[in-house]
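1. From the sequence below, what's the structure:
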Amino acid sequence: MVKELHIVGGGMAGAEAAWQAANMGVNVVIHEMRPNVETFAHSTANLAEMVCSNSFRSDDDEQNAVGLLHWEMRAANGLIMAMADKHRLPAGGALAVDRNLFAKNVTETLRSMPNVHIEAGEITELPNKGTWIFATGPLTSMKLGEAIQAETGTKRLAFFDAIAPIAYADSINMDVAWMQSRYDKGETEAEQKAYLNCPMNRDQYEAFIDALLAAEKTEFRDGETAGYFDGCLPIEVMAERGRETLRHGPMKPVGLTNAHNPNEKAHAVVQLRCDNSLGTLYNIVGFQTKMKYGAQTEVFRMIPGLEDASFARLGGIHRNTFINSPSLLDDQMRLKTKPNIRFSGQITGVEGYVESAAMGLLAGRLAAAEILGRPMDTAPLNTAMGALVHHITGGAEAKTFQPMNVNFGLFQPVDSLKGGRRGRKNRYKAYTDRAKTDWHSWLVGQR
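-> So this is what the prediction gives:
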């Protein structure tokens, strides 16, 4: 009997799930609808294509929950982390990558595996037989979404997500902009100068906010309402919450010194991060937007240093879909009404590339173990992966469930700190030390 796992979706979660299962000896079929069926956000047929940011966020595995998740995935021989490390770009303390080389290498690696087959085509139903993982991500096709809705009996949950623009480096005025990471963070000079900074004085900032608020925006269709994820708000939505909001968010000026005029303190600073290894593209950090294309060009060229900027990609907005996982999935990420199907990645209500890949890693291992007749326990609760999967499969309140990034608020309190000093650094270090011990023990137990 052929031991085969079907994975629907070749994004971060699907690619990682395939890699993990294939390395456990299971035959894997990846069903990817691209390029037969295109999406608003994707531009290639590669697996694991990054469509929003090119960053996997903080790589600090002692003081940051997402950095700890990086550590756990590396310890589990994760494909996504291995490829991210291989194609890393300077980004201070963050793990940013050349998105094109990253996706190309992930695709080539999986294609080279003898027990992995990539099949182009859209899956529109939930199968009754076989072992399946649905990792279709936030851009799940309409037909499959309808099939999921019909099976679960619940209304599809969705929120709107926005994409940041990318500018050509040679169109940026370096007589105004300068290179520096916030607080000069980073061990190398390249990391300490990983961001391009465009300063604004008060009058420039106020004029920018006025233009941003007045700009023509993308209209929603009848019956649609915006339920944005707070970690990816369009800049104009942030500006609507108060004129100072952006100065305390993506445009905060702290930790930066203008190389052209060190004695002049900027009122606000727009940061851009390198988007490819050639250094020819820079994305505007935190500038997700739903402004119409013509308005974007006018508004973004108000930013000092970007007066003559040319854009490789303008921002955009799309609908992200996720299921109410706490009510629909068991602790093994299986659909309660069809336990031959697991869900994984952003469609389960985790937010971010790293979290999606992590849920793919776990789903791939759990599904492969089940196929091989040696079921395994899910990830330990005190690990980053365990805390995240517990949250989406029962820890969160189903009635108010919304997409969530990994964070230390999902972790159980550390007993050794109860009643003692609770300094943030001590507390976070205690979380990560405990998680690493439990994650290592879990991995050893699977061998």
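2. switch to C-alpha atoms for all contacts and neighbour counts from now on
-> Noted.
3. List the buried residues of stretch 174-185.
-> Buried residues in stretch 174-185, counting neighbours by 16 or more other Cα atoms under 10 Å, are found at M174, V176, A177, W178, M179, Q180, S181, R182, D184, K185.
4. and those residues as JSON lines, adding distance to S325?
-> Listed next are these as JSON lines, based on distance: Cα to Cα, whole Å:
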{"residue": "M174", "distance to S325": "47"}
{"residue": "V176", "distance to S325": "48"}
{"residue": "A177", "distance to S325": "45"}
{"residue": "W178", "distance to S325": "45"}
{"residue": "M179", "distance to S325": "43"}
{"residue": "Q180", "distance to S325": "41"}
{"residue": "S181", "distance to S325": "38"}
{"residue": "R182", "distance to S325": "37"}
{"residue": "D184", "distance to S325": "41"}
{"residue": "K185", "distance to S325": "38"}
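5. among those residues, which are in strands?
-> W178, M179 (DSSP state E).
6. Now flag whichever of the buried residues of stretch 174-185 is closest to N324.
-> Comparing the buried residues of stretch 174-185 against N324 with Cα to Cα places R182 closest, at 37.6 Å.
7. Nearest spatial neighbour of the closest one, chain-adjacent residues omitted?
-> Of all residues not flanking R182 in the chain, G255 sits nearest, at 4.8 Å (Cα to Cα, 6 or more residues apart in numbering).
8. Double-check the one you found against Y183; I have them as touching.
-> Yes: counting by Cα atoms under 8 Å, G255 touches Y183, with 4.4 Å between them.
9. rewinding a little: okay, now the residue nearest to R182: neighbour count?
-> For G255, the count of nearby residues is 11 (other Cα atoms under 10 Å).
10. Alongside the first, I'd like the structure of this one:
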Amino acid sequence: MAHVAIVGGGLAGTECAWQLAEAGIAVTLYEMKPGKRSEAHTEDGLAELVCSNSFRATGPAAAIGLLKEEMSSLGSLVMKAAFATQVPAGGALAVDRTLFSQYITDAIENHDSITVVHQEIQSLDASELQGHDAVVIAAGPLASESLTESLMTAVGNQRLYFYDAIAPIISRDSVDFDKAFWGSRWKPEDDDDYLNCPMNEAEYKAFVTALLEGEKVQPRDFEKEIHFEGCLPVEAMAERGEMTLAFGPLKPVGFEDPKTGDRPFAIVQLRTENADKTAFNLVGFQTKLKYPEQKRIFRMIPGLEQAEFLRLGSIHRNTYVNAPDVLENSLQLKNRPGVYLAGQITGVEGYLESAACGLWLGLSLGTNMNGSSLEEPPVETAIGALLGHLKAVPDKRFQPSNVNFGLMPGLQKKMKKKLRKEAYGVRAKEAFQTWIASVGLNR
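-> As a prediction, this is how the structure comes out:
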């Protein structure tokens, strides 16, 4: 029986392990927790969600919605866990992060073909990795410093990195419901998915001033601060102009304050974190503010004056390789045969994008080890578009990307924005169904 070693028990690593094991491949999954943790991890389980608990939008009019559908069709463990631990979030798919991690941990630990070893792997040349038919590095963007150095030495590149910030979580019991109200944007019927804290103009401007003046965590001397555009810290957005937040995550469009009947000047949304709705994530409030400053400034939000913070925001380094330069189409390192990368370290960005990368590697590697081959999904599909991103040589510096319609070939006809998204979705679904039928992977 073929045997694969996987380093990293996050979304990509567990999804890859599951797909390989389902294909009859023996897997040893190395996870360094609980003996050692990254600066962002706190729990012991596999597939820990360290940022938001949301897997974002559903439905084929969004690229991430298409990705969910494609992953489900391919037997994704992550999608099974997400649907099994789902919590209300309007038009988004959000999960109870504790139950989600437990679901995947149980599935992986109870699979006959998977052995979980809680041990840090510090190098691509570690003795534990020798003798396997393949090695998959799925250590995520927070790979330990020693493993990261080993990987970067192997690929021959300077380190590439960006900063990703985590939003705070607060206790529901500490919210002032005389000021906050329930409701989803444009959907008053979804009255228990989000809590909303309205701001008048004076409150908003005072809040922006405090964000700008607040003391922030500084990058280390040898690191240049580069933020991922899709996950900017709230204070970095505020630096772009006084009204940037009011037209961004704090936009009041689609809301009426039920206490006044008027549209607020700005609005802060809180999304439920768990099935019991006892914890809430501040939507769009990724931050690099120091902990005392977070408590002081975020308690300026109406309704959060007495906020109890279950988790404060933080900032961490995300490391990734220059994928078009160092990876084969198979996700194998060009100069280290037998060593593959999966997940965010390849340059995909986002929970499901990371899992999809691990899923694809598990499927394709398992097929190859069983004596066959697997054609890639077409670039018109969500998974195919992600894989295409890792192969396309950019005009400038390679940067991580979420799945989006911009990664797919453009449509030939001009049409309105809403119709264009629907057209991308229809084309993607048709292309995926044709592909999955041709390769016989319907699950």
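11. Next, the TM-score between them, please.
-> With the length set by TM-score structural alignment, normalised by the length of structure 2, the two chains reach a TM-score of 0.95; 435 aligned residues with a Cα RMSD of 1.4 Å.
12. Tell me where the stretch 51-200 of structure 2 has strands.
-> For the stretch 51-200 of structure 2, the strands defined by DSSP state E, counting those that start in this stretch occupy 54-57, 86-87, 92-95, 114-118, 134-137, 160-166, 169-171, 181-182, 194-199.
13. Mind telling me what element V27 of structure 2 is part of?
-> Using DSSP states H and E, the element containing V27 of structure 2 is strand 26-31.
14. In structure 1, point out the residues matching that strand.
-> Using TM-score structural alignment, the residues of structure 1 aligned to strand 26-31 of structure 2 are 27-32.
15. List the buried residues of the matching stretch.
-> Those would be N27, V28, V29, I30, H31, E32, for stretch 27-32 of structure 1 by 16+ other Cα under 10 Å.
16. and what of stretch 112-119 of structure 1?
-> N115, V116, H117, I118.
17. which other residues reach it?
-> Stretch 112-119 of structure 1 is touched from outside by A18, A22, G25, V26, N27, V28, V29, I30, H31, E32, L110, R111, with contacts defined as Cα atoms under 8 Å, 6 or more residues apart in numbering.
18. Let me have these in TSV, adding distance to L443 of structure 1 as columns.
-> Output for the contacts of stretch 112-119 of structure 1, formatted as TSV (distance: Cα to Cα, whole Å):
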residue	distance to L443 of structure 1
A18	18
A22	17
G25	17
V26	18
N27	22
V28	22
V29	25
I30	25
H31	28
E32	29
L110	22
R111	26
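19. So what does N402 of structure 2 match up with in structure 1?
-> Counting by TM-score structural alignment, N402 of structure 2 lines up with N405 in structure 1.
20. Pull up the gap between its match and D61 of structure 1, please.
-> Going from N405 of structure 1 to D61 of structure 1 by Cα to Cα, to the nearest Å gives 16 Å.
21. Check E355 of structure 1 too.
-> 15 Å.
22. Comparing those two, which residue is more hemmed in?
-> Ranked by neighbour count (other Cα under 10 Å), E355 of structure 1 and D61 place E355 first, with 28 against 19.
23. so what corresponds to that one in structure 2?
-> In structure 2, E355 of structure 1 lands on E353 (TM-score structural alignment).
24. Kindly report the same for T152 of structure 1.
-> In structure 2, T152 of structure 1 lands on V155 (TM-score structural alignment).
25. Just to check, its match is in contact with V339?
-> No: with contacts counted by Cα under 8 Å, V155 of structure 2 stays clear of V339, the gap being 11.0 Å.
26. can you give me the helices for structure 1?
-> Remark: helices assigned in structure 1 by DSSP state H are 12-23, 65-75, 79-86, 99-111, 142-152, 189-192, 202-214, 235-240, 293-300, 325-328, 353-371, 384-390, 424-446.
27. Where in structure 2 does the third one fall?
-> Counting by TM-score structural alignment, helix 79-86 of structure 1 lines up with residues 77-84 of structure 2.
28. how close does the matching stretch sit to structure 1?
-> Here the mean offset of stretch 77-84 of structure 2 against structure 1 after fitting is 0.8 Å, by mean Cα distance after the TM-score superposition for structure 1.
29. Now do the buried residues in that stretch.
-> L77, V78, M79, A81, A82.
30. Before I go, just wanted to say thanks for your time.
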